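J.: Model the following, please.
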Amino acid sequence: MTLSSAAPISPMLAKAVDGVPDPASVPGGLGYEPKWDGFRAIVYFDGETCEIGSRGSKMLTRYFPELEAAFLEQLPAPCVLDGEIVVRTGKAGHERLDWEALSARIHPATSRVLTLSRQTPAAFVAFDLLALGDREYLDEPFSARREALEALAAGLRDPIHLTRSTDSVDTARRWLVEFEGAGLDGVVAKPLAAAYAPGKRLMLKAKHHRTADVVVLGYRLHSSGSGVGSLLLGLYDDDGVLRNVGGASAFSDLRRLELIDELAPLVERDDAGEVVRGETERSRFSAGKDVSFVRLRPTLVAEVRYDQMEGARFRHTAQFFRWRPDRDASSCTFDQLERPIAYDLAEVLA
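T.: Take a look at the predicted model:
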């Protein structure tokens, strides 16, 4: 097996679509799975040691010792698995995914990591098999990878799980509605005939709302002079340039003050220790406004909700949803955004 954590692979990605697609829309048909709301992870098991790589190829192993122990105990042979790390909370019969509890697992203190591994243990949901023993599956169709994954998963138990799968579009559309109540955020459609394509958006995802992972460029103070009024957001273009795409605001009074402290370590300062400020572009609507902002080192990633794009910017102010500690800022690009299909305005007005 040549795949290893020493040369981590980029996971295959999904492109947003409007609604669960029909299987006839893709040559070879589609398989459907729930879209899990967790940390994407590639598990590398060489028969003796195990590493858990993030979507951006950072190793997450130290943050999830209970999963590492489970992989070492349960996996029957060297393999590479693609899946999602999740945390479940709630009483039996009323469980749901808990993003906040999962995010809290990324902590620098070993003692805290061990405590959280007992208080909010994680689970791993496997949905693809990239290698098993000496056999690599990257060039094989998803249908073959799924069959091999099912055989491997037959001997696994909690906290390692196999994702549900169906070839029925009606079932998938029902999942999209029903599974939201358990904290899942959509359905993924996978071309059954497609090979595994690292870093490529060959899969299709139908979600309950539009979201984007963005880089936090800086913040403006609230008009009251107290706390953060808005966050400035950015995405990388095809040339690797970080572009301002809009902002997120509407924080409570308490949250505005909390954000000042949370963002303080990322504030850029000059050689004299003074805060570095930037300015956004002026428009005819902001000619008399203060468009300056406190610059932050571009390392913090946030997930925001938005309604639509206007050119290369969010048309309206985005809604802050959550921090994404599992995402690298460099992975926040425009190609994750849903691209509306062109439509003739005359048809709308007719």
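
J.: can we go C-alpha only for contacts and neighbour counts from here?
T.: OK.

J.: Where do the helices of the stretch 251-350 of the chain begin and end?
T.: Using DSSP state H, counting those that start in this stretch, the helices found in the stretch 251-350 of the chain span residues 253-263, 345-349.

J.: quick one more, to check against the first:
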Amino acid sequence: MPSIAPMLAKAVDAVPESDSVEGGLAYEPKWDGFRAIVTFDGSTVEIGSRGAKPLTRYFPELTDAFARLLTSPCVLDGEIVLRSGEPGNERLDWEALSARIHPAESRIRLLSVETPAMFVAFDLLELDGASLLDTPFGERRSALESFAGELGAPLHVTQLTTDVELARRWLVEFEGAGLDGVVAKPLAAPYSPGKRVMLKIKHHRTADVVVLGYRVHKSGAGVGSLLLGLYDSDGVLRNVGGASAFSDARRLELVDELAPLVAHDESGAVVHGETERSRFSSGKDVSFVRLEPSRVVEVRYDQMEGDRFRHTVQFSRWRPDREATSCTFEQLEVPHLYDLSRVLA
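T.: Sure, this is the predicted structure:
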């Protein structure tokens, strides 16, 4: 069962009007999970990811559910997500979802029971052996609703609207349930594997953070990424993530800019540290050059996951006017809680 590369989205600053695209736009919540292409041939299920990493073995509860619930051979495009929290106050749980990618089969089976995942479908690419890739999205969506709309948990069909004002409300409200933004899809567009046809709208925020250190670029020359921190209510400086994506020239400039801040021990040697290892950093160099925590930088970010930035943030500008100790968690915008069950309804 050959895998289809998922269609992608390009970022825009705001939710666009529906008539800004010929044929109009439809809007969906942007789920924060693992993008997945599910292929079912009538008996066997395969789950492919955006990065071509097979996900089938990590989610046995989903493969069992697909084999049980799907009534015809098909190819579905959607997102694997995981929920946590008490009923009436549930949200997406990225950390628990990430933990599902584990090398041990016994651990995978245990987690499939303790923290079961669900699949939110948002496109139907093939049905009964007939490709729908050239079919306009509006028609594919109708086919998806007819085919999968009533299958039941752990399979869900995402909400959709053509009301731009409702989509703008979703952008604000659904973040409280752990969602990532809104996606706008041209109703008349065919499915274009690997191409950025859809539009994604995410939150744009800034924060002033302390530079804790830097990692040397994998090339061995220049700064690969900056390590960033914020002070908690007890005055403890905590690592909250990193900023990267610097040009070759900028990486070298940063080494010189940060040189006066490099920490040295009593012998004059440069002080290094290590960040915590995870299953994703296994085998990678997690060392960094430690800096005196006095330089403040403004960064752009979309959302937090616990006490860390959910994604790598973007460097905006230095803030020489800010004292490092003034950079606290209190400056961060906290979204209002929103029950995930209402998003799935």
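
J.: Quick TM-score on the pair, please.
T.: The TM-score (TM-score structural alignment, normalised by the length of the second structure) is 0.67; 264 aligned residues with a CA RMSD of 3.6 Å.

J.: before we move on, the earlier item: a markdown table for the helices of the stretch 251-350 of the first structure, including distance to residue 313 of the first structure and mean neighbour count?
T.: What follows is these, written out as a markdown table (distance: least, CA to CA, whole Å; neighbours: other CA atoms under 10 Å):
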| stretch | distance to residue 313 of the first structure | mean neighbour count |
| --- | --- | --- |
| helix 253-263 | 23 | 14 |
| helix 345-349 | 21 | 7 |
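
J.: which residues of the stretch 101-250 of the first structure fall in strands?
T.: 122-132, 135-136, 160-162, 186-191, 201-207, 211-221, 228-236, 242-248 (DSSP state E, counting those that start in this stretch).

J.: can you name the residues of the second structure that the first one overlays?
T.: Counterpart in the second structure of strand 122-132 of the first structure, with TM-score structural alignment as the criterion, is residues 117-127.

J.: Let me see the contact set for residue 65 of the second structure.
T.: Residue 65 of the second structure makes contacts with residue 154, as judged by CA atoms under 8 Å, 6 or more residues apart in numbering.

J.: do you know how far it is from residue 154 of the second structure?
T.: Counting by CA to CA, to the nearest Å, the gap from residue 65 of the second structure to residue 154 of the second structure is 7 Å.

J.: ok, now residue 243 of the second structure?
T.: Residue 243 of the second structure is 36 Å from residue 154 of the second structure, by CA to CA.

J.: on that earlier part again, could the helices of the stretch 251-350 of the first structure go into TSV alongside distance to residue 285 of the first structure?
T.: Below are those laid out as TSV (distance: least, CA to CA, whole Å):
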stretch	distance to residue 285 of the first structure
helix 253-263	25
helix 345-349	26
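
J.: nearest to residue 26 of the first structure, of those?
T.: For those, the distance to residue 26 of the first structure is smallest for helix 345-349, at 27.6 Å, taking CA to CA.

J.: so how far is the closest one off the chain centroid?
T.: 36 Å (CA atoms, centre = their mean, to the nearest Å).

J.: quick one on the thing from earlier: between residue 243 and residue 154 of the second structure, which one's more packed in?
T.: More crowded of residue 243 of the second structure and residue 154, by other CA atoms under 10 Å: residue 243, with 21 against 16.

J.: check contacts around the more buried one.
T.: Here residue 243 of the second structure is in contact with 225, 226, 227, 228, 299, 312, 313, 314, 315 (criterion: CA under 8 Å, 6+ apart).

J.: Greatest separation within those residues: which pair is it?
T.: The widest separation within the contacts of residue 243 of the second structure, taken as CA to CA, falls between 225 and 299 and amounts to 12.9 Å.

J.: Of the strands of the stretch 101-250 of the first structure, which is nearest residue 27 of the first structure?
T.: strand 186-191 (7.7 Å).

J.: which bit of the second structure covers the closest one?
T.: So strand 186-191 of the first structure sits over residues 181-186 in the second structure, by TM-score structural alignment.

J.: which of the residues in that stretch are buried?
T.: Across stretch 181-186 of the second structure, burial judged by 16 or more other CA atoms under 10 Å covers 181, 182, 183, 184, 185, 186.

J.: Correct me if wrong: the fifth one contacts residue 199.
T.: Yep, that's residue 185 of the second structure we're talking about. Yes: using CA atoms under 8 Å, residue 185 of the second structure is in contact with residue 199, at 6.5 Å.

J.: Which stretches in the stretch 251-350 of the first structure count as strands?
T.: Using DSSP E, counting those that start in this stretch, the strands found in the stretch 251-350 of the first structure span residues 277-279, 292-295, 301-305, 309-310, 313-314, 319-323.
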